[in-house]
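Engineer: Please find the sequence and the predicted model below.
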Amino acid sequence: MRGTTGFNRILASIAIIATVLVVLVSGVLLAENAGHHCDCQEHCPVCSLILQCEQNIKTIGSGLIAVATVIFVAHAMTELVTAFEYQSVQTTLVSQKVRLDS
C-alpha cells in the first residue's frame, strides 16, 4: 500500500508539471504570434495553432476554478472533522467494575 502512495504522488507531480508546461507554452505561442494576420483563416496553420492555444488556456482555466473549489471544500471539511474530540463510549463489565463471581 505504501508503494502505491508514492506512485500516486509521482503521477500527480507529472500531471501538475504537464499542466503548467501546457499553459506556459500556449501563452508563449500566443505572444509570439499576436501580430499574425492572414486572409485565409480556414487553412492557415498559424491561425489553427492560435485557436488551439486559446482553447487550452480556456479549458485549463475553467478546470482550475473547479479544482480550487474542491480543495477549499476538502480543507474546510478536514478542519471541521479535526475540531471534534472523539471519546470512546464503549462500556464493558470491567469498566463498570461488575463482579463476575456470583
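Structural biologist: Perfect, thanks for sending it.

Engineer: rest of the way, CA atoms for contacts and neighbours
Structural biologist: Will do.

Engineer: and the host helix or strand of Ile17, what does it pack onto?
Structural biologist: Taking DSSP states H and E as the criterion, Ile17 maps to helix 2-32. Identification of packing neighbours for helix 2-32 by 3 or more CA pairs under 8 Å, 6 or more residues apart in numbering; DSSP states H and E yields helix 45-83.

Engineer: Presented hereafter is structure B, for comparison with structure A:
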Amino acid sequence: MYMNKSHSRIISMVALVATIFVMLFSVAYSSGHVNHHCNDSADCPICSMLAQCESSLKSLGTGLIAAVFYAVVLSQIFTVSLDYKYQSVQTTLVSQKVRLDS
C-alpha cells in the first residue's frame, strides 16, 4: 500500500505522542504511589499497575539506548563519508610532468 509523506508523518507523530504519554503516565503513577505498602501484592491492583509501569519504562529505556546507539553510529558514518575527498590514483606521464623529449 502506498503512503504519501503527510500520512507517514501523521502516523509517526501519533506514535511519538503515545510513547511520550505512556512514559509520563508511568513516571507520574509510580511517583504518586511510591509509599504504597500492601499485604497481598498478588491481588493488589496498585502493585500490578506499578509492575506494568516499571516494565514499560524498562522497555522504553532499552529502546532509547538502542536508538541513541544507532544515531551515533550513523552520524559518525555520515561525518566520515562527508569529509572524504576523492583523489584520483591514476597517474600519467603528463600528471607526473615527465618530459617526452628524446
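Structural biologist: Yep, that arrived. From a predicted model like this one, the values you see are computed outputs, not experimental measurements.

Engineer: sorry, back to before: relative to helix 45-83, how tilted is the helix holding Ile17 of structure 1?
Structural biologist: 140 degrees (axes from the mean of the first three to the mean of the last three CA atoms, to 10 degrees).

Engineer: what distance separates helix 2-32 of structure 1 from the middle of the whole chain?
Structural biologist: Relative to its chain's centre, helix 2-32 of structure 1 lies at 11 Å (CA atoms, centre = their mean, to the nearest Å).

Engineer: Roughly how far does Glu32 of structure 1 sit from Ile17 of structure 1?
Structural biologist: Going from Glu32 of structure 1 to Ile17 of structure 1 by CA to CA, to the nearest Å gives 22 Å.

Engineer: do Ser26 of structure 1 as well
Structural biologist: 14 Å.

Engineer: These two: who's more crowded?
Structural biologist: Each of Ser26 of structure 1 and Ile17 has its neighbours counted (other CA atoms under 10 Å); Ser26 has more, 20 against 11.

Engineer: Could you double-check that that one lies in contact with Asn56?
Structural biologist: Yes - with contact defined as CA atoms under 8 Å, Ser26 of structure 1 counts as touching Asn56 (7.2 Å).

Engineer: Around Ser6 of structure 2, count how many other residues there are.
Structural biologist: Other residues close to Ser6 of structure 2 by other CA under 10 Å number 9.

Engineer: swap in Ser13 of structure 1?
Structural biologist: Count around Ser13 of structure 1 with other CA under 10 Å applied: 12.

Engineer: what's the answer for Leu30 of structure 1, then?
Structural biologist: With other CA under 10 Å as criterion, Leu30 of structure 1 counts 19.

Engineer: Next one: the aligned partner of Tyr84 of structure 2 in structure 1 relative to Gly61 of structure 1, how far apart?
Structural biologist: Matched to structure 1 by TM-score structural alignment, Tyr84 of structure 2 sits across from Phe84. Counting by CA to CA, the gap from Phe84 of structure 1 to Gly61 of structure 1 is 36 Å.
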